[in-house]
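[1] for reference, the sequence and a predicted model appear below.
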Amino acid sequence: MRTMLKLALLASAAWSAAVTVAAAQDQAPTAEAPAGVEELVVTARRREETLKDVPVAVSAYSAETLERQGANDITTLSQTTPNITVQTARGSNSTLISYIRGIGQQDPLWGFEPGVGLYVDDVYIYRPQGAVLDVFDVQRIEVLRGPQGTLYGRNTIGGAIKYVTNRLGDEAGGKIKGTYGSYNQRDLLVQGQTPVGGGLSIGGAYALYKRDGYGKNLTTGAEHYDKDVQAVRLSAEYKPSDALFFRLAYDKVQDDSNPRHGHRELPALTGGYKVLDVYDTQAGLGDDNSVETEGLSLTGEYHANERLTLKSITAGRKGHTDTVIDFDGTPVNTLDIPATYDDRSFSQELQAVYSDDTVQGVFGLYYMNSQASGEFDTIAGNVLPAFGGVAIADGGKVNTQSFAAFFDVSASFTDRFKVSLGARATRDHKRANVFRLTYLGATRTPYQGGTPRAPFATNTNYSAEKTFEQFTPRLSASYELTDDLNTYVSYSKGYKSGGWDMRGDKSLTPQTDQGYDPETVNAYEVGLKGYAFERRLSFASALFLSKYKDQQVTTQVAVPAGIASSVDNAGRSTLYGAEFEAQAKFNSHVSGTVALGYIHAKYDQFNRFVPAGAPNPLNPSQTIPAGGQVVNVADLYGFQNTPEWTGNASLTWRGDVAGGELTITPMVSYRDSYQQFELPLPLLDQKAFTLLDLTASWAPEGGRFKLSVTGKNLTDERYRTGGYNFGVPTYNNSVIGFYGPPRTYAASLEVKF
C-alpha cells in the first residue's frame, strides 16, 4: 500500500501540470518575469526536435548541465537519470555496465552483447571495454529509455545512450583546462579547431587523467583504485556546399590504471586475510593492466532538397585488453584470473531522413561485421591440491554478421494529433568457437604465457553456428493538449540476439553447446511532457509496463570440480513503473531540476539449469542428480542493478560577483537498495544510499577563463558497485566487493582562446 501511494503521488505530480498550465498561459507576461527554461534540441529520432515533441522517454544533458553536475564520465548518469544504472564493471577501470528500466547486461565477457546501446556520434560502440567515456569535447548526452530498434543500429532492447560531440564549425578557437584534486588528481584537457579554407576545418582534443589510488595493494605496494587514462579525438569536417557535409573522426583511449582486485567481505579461511579499508586489497596476482580502444568513422550527409537528407555512417573499431583480477584478494593463488580480450568491428549505416509539414521520418539500412575473442585463466590452488592445484583456460571467439532494415515515420492527421509507425527487421548470423581446458599446476596456462604443458582434461571444445531473425514494430500516437503540452502513448518491441556461453563446461553443463536464445520485450508507455508557468517550468513524465521474455542470465556457481557457468533464458518477468523529470527557473538567479523514478521488477518464471552435484536452490540440503536439472527459482531471485526508487534534485544560483558570474550548484541523488546478482546476497547487495555533490564556478565578463571547484560524495558514503561471490572453502571464502569513489575535491582553471 505504501509503495502504491508513492507511485500515485509520483504520477499525480506529473499530470497535475495539465491542470495548472491553462492558468499559467492566461497570465500576461510582466517585466519582472524571468526568461524561460532552456529549450534543448535533441536528435533522439534522428532528426532535430525539442524534447516536448518526442513521444519517447528521453533525458538530455547539455555540456553546461554536465559541468554543473560535476560529471567526470558517463557514470554520473546513474545519479541524474531515472531508472538507469551506468557504472564501471566489477574489477575494471573503464569497462561499462549499463541498465535501463531493469534491462541490460552485467557480463562484459566476449560473446555477450549489451542490452543498452551506446553511441558516439551515431556510431555503435560494440564492446563495453573502454566504454566508460570521460566527459570532454561533448555537446550533449541523450538517454532514451525503452526499446529503440526502429531508430538505432543495434542492441537497444533496454534503451540507448547517445554521446554527441561538438562539431568544428567555421571559426577558430580552443581551450586548455587543468584540474588538481584529492588523491593527487591531475587532469589536463587541450582542445582546438580551425578552418583551413575551402570549406575544410580540422580539430582535435587531448585529455589526460591521472590520480593516485583511493587505497593500496598491501601486498605489492601499488596504488589501488587509481586512474591513468589518455584519450585523443581528431576530426576533419568538409563542407564544399550547403548540400554536402563530410566528417572524418578518429578516437583512441589508453587506460593503464592498475587493476581493481576488490575488497574481501569475509575473512579468508587460510592466512586470516581481511582488509579493513574498502579500497585496500592484499591481492598477489599483480598490477598489470592495459585497455586500448580506437575507432575511425566517416559520416557523409547530402541534403538533396529542403525535405530529404541522405546520410552514410561508416565506422571501424578495435580494442585490446590485458588485465588481471585476484578474486580471492590474498597473496596466495586460490582464485586468480589473468585475462585477454580482443575485438574488432566494421559497420555501415545508410539513412534517408524526410521532413515536411505533415510527414517526418527516417529509413535506414544497417550492416555490422564483428569479432570478439579472448582467453582467461582460472588459477585455483585448492582444486586437486595433491597435483599442485589447477589452471583452467577458457577461450574462444564469436563472429557476428548483422543485417537490419528499419524505419520510423510520423504523420500529422491534424495540427495537434500525430501517429508514428516504425519497424525493424534484423538478421544476425553468428559463428562461435569455445574451448575450456584444465591444466595441472596452479600457474598460468600456455595461453597466458605460462609453462608449456599438455592439458590434463578437455572440458569443452566445440564450434557452432546459428542465425537469429526478428521483426520488431513500434507504434505511438501523440496529442498536443495545448501549444505547450504534449501527451503520448506508445508500444514497442525490443530484441537482443542469442549466443553461446564462453565459460561453458560441457562436462558439467552438457547442453552448453546448444547456446541460448534471443530475448525480447514488449514495452508499453504513456507520457505527458511540456511547459508551464510561461515556460518557466519544463517537465516530462512517463508510466511504463514491460513484459520481458527469455531473459539471458549468466550464473556461476562453485562446484567440487571448479566453477560451473551457465547462461539461461530465464523465462518471463514483468516490469512497471513511472518517471518524472522537471526543470524550473524561479527567477533570474535561481533555477532547479528534479528527477524521480520508480520501478517494480519481478520474475514471473525463472528456469535455471543447475549442474549435477550442486545444491538444489529450492532445498539446499539436497544435491542435483546426474545430468543436471532445470529448477524454477522465480520466488528466490530478483533483478540486479535495478533499485526500486531513484531520485535527484539540484538548485543553481547565478549572480554577478567581483566583476564576473558566480554559479553554485548543490546536487543530491538517491538510489534505493539493489542486488548485485539475481540471487540475493546480503554480504554484497547494496543498501539505499544518498550522494551529495557541490560545484561552483566563476567566470569574469567576457568568459575567456573560468575557475571551478567541485566536491563529490561530500558525506563520504561507502557503497558497492559490484562484487563476486565464491564464498566456499575451496576458494578461500572469496566474497569481494567493489566500491564507488569516496569524498573528493577538485579545482580547475579553464582558458579559452
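    Alright, I've got the coordinates. Numbers count the residues shown, from 1 in each chain.
[2] switch to C-alpha atoms for all contacts and neighbour counts from now on
    OK.
[3] ok, the residue lying closest to residue 377 once chain neighbours are set aside to residue 353 distance?
    Computed as CA to CA, 6 or more residues apart in numbering, the closest residue to residue 377 that is not its neighbour in sequence is residue 393, at 4.6 Å. In this structure, residue 393 and residue 353 are 49 Å apart, going by CA to CA, to the nearest Å.
[4] please compare the first structure with the one that follows:
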Amino acid sequence: MKRIFGLLLLAGTALASTDAFAQLEEITVTAQRREQQLQKVPLAVSAYTATDLAQLQIRQTVDLIRVVPNLVGNNNVGLGGSATYYLRGVGNTESFPTQDVPVGTYVDDVFLSRQNGNNMNLFDVERIEVLRGPQGTLFGRNTTGGAINVIMRKPADHFGGYAEASIGRFNQYELRASVDAPLDPKVLTKVSAYRVGSDGWAKQKSTGADLNGQDSYGVRGDVRFLPSERLTVDLSAFYAYQDMGNILNRIDPVTGDRTVYSGVTKGYLARFGYAGAKANNDLTDLTKLTAVTLNVNYDLGPVAINSITGYRKTEQNYLIDSTFAPPNPIAYGGSPSLDEGLMEQYSQEFKLTGKALNDRLTWVGGLFFLRERNVTDLGTGTGSATTFTVTGDRTIRNTLNTEAAYAQGDYKLTDQLTATVGLRFTHEEKKLDVRRDASNIGPDVNTAGIIAAGIPVNLHANFITPRFALTYQLDPDVMFYASSTRGAKSGGWNGRALANNAFLAFKPERVWSEEVGMRADLFNKRLRLNVTGFYAYTQDEQISAAYIVNGTRFFTVTNPADLRNYGGEFELTWLATDNLKVNANLGVQHARYTSISADVATQQRNCNTAIGANNATNIAAECNRGFVDAKGRIARPVRAPDVSFSGSVTYDARFEQLTVSPTVGLTYNNGYGIGNAGNPDLLDGSWTGTQVLWDASVAFQSDRLPNWSLTVECKNCFDRSYNVSFLSTTGIFLNTPGIWDVRLRYKF
C-alpha cells in the first residue's frame, strides 16, 4: 500500500508540472448546516455532484452503496422502494414504522422518518452528501450510523433545461426532463419529471409472469421567490408513484434464469378473509409519495434566519413472499405478508447562522419539531403447496412527537487552529395502539392485551448529544482534524409480533464516535486525498433476530449487545492528466459484539452443551438463533465487511469532431454476514463471500451537436449474482442482475 501511494505521489508531481491548468472541482457542501468547501469540513463526508452521479450510474439512492466507503446496503427484503443502509456497521433491515432508521435520509434538509419509500429515483439532483458516523448534533434525529443528504437543483435565472431517454435490458426505459422558466428576475420556476419502466428480471414459475420490474413516475415543481437581496423563499412540491418489486427469487437449477417459486398472485389471498383492500394487493411493492417543502431564508447581515417546513405522506401497499423451494412452485406461498400502510409526517425547523467576535466565531443553532402518524394494516400467513394458515390480521397505529434544540460554534483559536463545540437536546414521545382487524382471523392482538403483558405502549426519551472537534489548517490545501461525537436512536416496539406478549419494547441505542482525519488537495489541486480513522462504540444496539424470551422464541428487536467498531476510509480523486480521472475509495473496519446480554450468554452455553452431547433437538432450539451461530459462537455483526473498495477510471479521448469518454468502475468487498447468526466459515447462505462487480460506460459528444450526448452503459456488467439478504436457508435474496442501457440526452 505504501509503495502504491508513493507511486501516485511521484506521478502526480510529474504531471503537475506539465498540466498546470486543469484542477479538481471545488465542491460546496452543507454537512454542517451551512455552506463550506468540502475540504474544510472536519467530518467524514463523501460528496457527489450531478456529473459524478451520471458517470457513476447512480440512478436511485441505493446505488450509493457502490461508491461510498464503509456503506453497505440493498433493497429491503421484498420491498424494491425501500433501502436498508449500514454505515460503519450501524444500520437495520426493518421497514416497519415502529422501528426507526439509524442512517437518516434527508431531502433539502427535511428528514424522512421512515425507511419506506427511501429508495428514490433520482432526477435533477444538484449533489448528494453522505455523512459517515453519528450526526447527533446538527442532523440529530436517529442518525447513529450517518446521514444521506440529497440536495435538489434550484431553479435557474434563465430559460433552459434538459431531456433524456434510455432503453435497456428487460425492456427497461427511462425518461427524465427538467425545464427552468423564470417568470421575471424575482420569480424563478422549474418543473422536473421522470418515468421509469421495465418488464422485470424474475419470472414466476407458476404463471410465467415477469416480476421485479418497475413502473414509476414522478413530478416536482419548484418556485424561488427573490423579493429582495436579503430574502429567498423556496417552495417545492413533489409526487411520485413507485411500483418497484423485489420478490424473492433464485437462479433456477435447470434454466439458469432468475425464478420466483411463490405461487401467490394478485388477490389470491382474499379468499382467506383478510380485512381491507390489502387482500387484493399485487405481488409487488407500490409506494405513493407526496411531499411539500417551504424554505425561507432571511439574511440580516450578521445573522441569517432560516425556516424549513416539510410535509410528507407515504402510502405503501405490498404483497411479498419470502420462501422458495425449487424445482416446484409453492401454490400458497411460504410466508406471505400483505400490507396497506399510511405514514404522514410534518416537520418544522428554525435555524440561525452567523458570525461574531470579529468573525473568529462562526455559529449555527436552531429548534426542530417533528410530528408523525403511522397506520399499518398488516396481514400475515404461512403456506405450502396445499394449505394456508392465517397467522395475523391487525392494524397498528403509532405516533411520534419530538422536539429538539441545538447549537454549534467554530472558534478560531489561531489563524490555523479552530475549536468546535456543539450540543443538541432532544425529547421524544411515542405511542402505540394495536387492534385486530374486523376479519377476526388470526390472534387477538390488542392494546389492552399488550398492557396486560407488562409492555408499555407509551415511550419517552431524552437525549443529549454533543460534538467536540479540533481543526488544524496546515496550509490552504491541507487540513487535519480530530473529533468526538455522540449520537442516539429511539427505542420502539416489535411491530411484527403475532401475540400480545411479543410486542416487546426495546431501548434506545447510543453511540460515541471518535475520528481523526486529513483533507488534502495536492499537486496544484490535481490530487485530492481524504483519510479518516474512527473508533465507535454503540451501546444497546438494536438487533432484529429470532430470540428466546421467557421460554418462547420470537422474531423481535432487542438490545442484546454493544457494538465496537474501528477502522478507516481512504478517498482519492486524481486528475492524472487533463483527460484522465481516477477515483479510488477504500474502507476498512473491524466490527465485533461486546457486552453480551445474560440471555444470549445462556443461549450460547446451552448451544455448546447440545453440540457436545450431539443432541439434535437442543441444537435446533439453541443454535443458529439470534446471533449465536450454528457452531455455538457469537456471530459477526451483519453488513460490516473488513475490506471494501470502489474505484473508477474515466478517460476523455478527443478526436477532431468527437469526444469519446469511457468509464470503468469496480466494486469489491471481502464478504460480510447477512444473517444475524452468520460467520465466514458457514455454508448456509448467511455469509456473502467475496463480491466483485464491474460497471462500465462510454459517452459520445460531437462538436457539431454540442447539446447532444449519447451514452452506452452497464451495471454489474458480467451479471454476477450474490446473496444480499438472509431470512432463512430457504429465504435468501440476491442482488440485482446485470443491467445495460443506451441513453440519449439533450440540453437546451
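    The structure has been received and is ready for your questions. Given the structure is predicted, the values throughout are model-derived calculations rather than measurements.
[5] which other helices and strands contact the helix or strand hosting the residue nearest to residue 377 of structure 1?
    For residue 393 of structure 1, the element it lies in under DSSP states H and E is strand 390-412. With contacts defined as 3 or more CA pairs under 8 Å, 6 or more residues apart in numbering; DSSP states H and E, strand 390-412 of structure 1 has these neighbours: strand 359-380, strand 417-440.
[6] next up, the contacts around the most centrally placed residue in structure 2.
    Ranked by distance to the mean C-alpha position of structure 2 (CA atoms, centre = their mean), the top residue is residue 85 at 4.0 Å. In this structure, residue 85 of structure 2 makes contact with 71-74, 91-93, 103, judged by CA atoms under 8 Å, 6 or more residues apart in numbering.
[7] what about 7 Å?
    Contact partners of residue 85 of structure 2, counting by CA atoms under 7 Å, 6 or more residues apart in numbering, are 71-73, 91-92, 103.
[8] mean neighbour count for the helices and strands packed on strand 390-412 of structure 1 - can I get that in a markdown table?
    As requested, those are arranged in a markdown table below (neighbours: other CA atoms under 10 Å):
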| stretch | mean neighbour count |
| --- | --- |
| strand 359-380 | 22 |
| strand 417-440 | 21 |
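[9] redo those as CSV? Include distance to residue 231 of structure 1.
    As requested, these are arranged in CSV below (distance: least, CA to CA, whole Å):
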stretch, distance to residue 231 of structure 1
strand 359-380, 23
strand 417-440, 32
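[10] indicate which one of those is closest to residue 713 of structure 1.
    strand 359-380 (35.1 Å; CA to CA).
[11] okay, and the closest one goes to which residues in structure 2?
    The counterpart of strand 359-380 of structure 1 in structure 2, using TM-score structural alignment, spans residues 361-382.
[12] longest helix anywhere in structure 1?
    When structure 1 is parsed with DSSP state H, its longest helix is helix 2-15.
[13] pull out the buried positions in it.
    Judged by neighbour count (16 or more other CA atoms under 10 Å), helix 2-15 of structure 1 contains these buried residues: 7, 10-11, 14-15.
[14] and which of these is nearest to residue 337 of structure 1?
    Nearest to residue 337 of structure 1 among the buried residues of helix 2-15 of structure 1, counting by CA to CA, is residue 7 at 44.1 Å.
[15] off-centre distance for stretch 184-192 of structure 2?
    The offset between the C-alpha centroid of stretch 184-192 of structure 2 and the centroid of the whole chain comes to 31 Å, using CA atoms, centre = their mean, to the nearest Å.
[16] stretch 588-599 of structure 2 too?
    Distance, stretch centre to chain centre, for stretch 588-599 of structure 2: 23 Å (CA atoms, centre = their mean).
[17] please apply the same query to stretch 385-403 of structure 1.
    Between the mean C-alpha location of stretch 385-403 of structure 1 and the chain-wide mean there is a distance of 26 Å, by CA atoms, centre = their mean.
[18] which residue in structure 2 aligns with residue 189 of structure 1?
    Taking TM-score structural alignment for the superposition, residue 189 of structure 1 sits opposite residue 176 in structure 2.
[19] its match: what's its closest spatial neighbour, skipping adjacent residues?
    In space, and not counting its chain neighbours, residue 176 of structure 2 is closest to residue 194: 4.3 Å by CA to CA, 6+ apart.
[20] what's the one you found aligned with over in structure 1?
    Residue 194 of structure 2 maps onto residue 207 of structure 1 when the alignment is built from TM-score structural alignment.
[21] and that match, how far from residue 237 of structure 1?
    For residue 207 of structure 1 relative to residue 237 of structure 1 (CA to CA), the value is 21 Å.
[22] ok, residue 26 of structure 1 next?
    When distances are taken as CA to CA, residue 26 of structure 1 and residue 237 of structure 1 turn out to be 47 Å apart.
[23] now do residue 119 of structure 1
    Residue 119 of structure 1 sits at a distance of 20 Å from residue 237 of structure 1 (criterion: CA to CA).
[24] before we move on, what about residue 467 of structure 1?
    If you go by CA to CA, the gap between residue 467 of structure 1 and residue 237 of structure 1 works out to 39 Å.
[25] neighbour count for those two, which is higher?
    For residue 467 of structure 1 versus residue 237, neighbours defined as other CA atoms under 10 Å are more numerous around residue 237 (23 against 15).
[26] what's the more buried one aligned with over in structure 2?
    Residue 237 of structure 1 maps onto residue 224 in structure 2 when the alignment is built from TM-score structural alignment.
[27] residue 43 of structure 1 maps to what in structure 2?
    Applying TM-score structural alignment, one finds that residue 43 of structure 1 aligns to residue 30 in structure 2.
[28] shouldn't its match be in contact with residue 37?
    No: Residue 30 of structure 2 is not in contact with residue 37 according to CA atoms under 7 Å; the separation is 8.7 Å.
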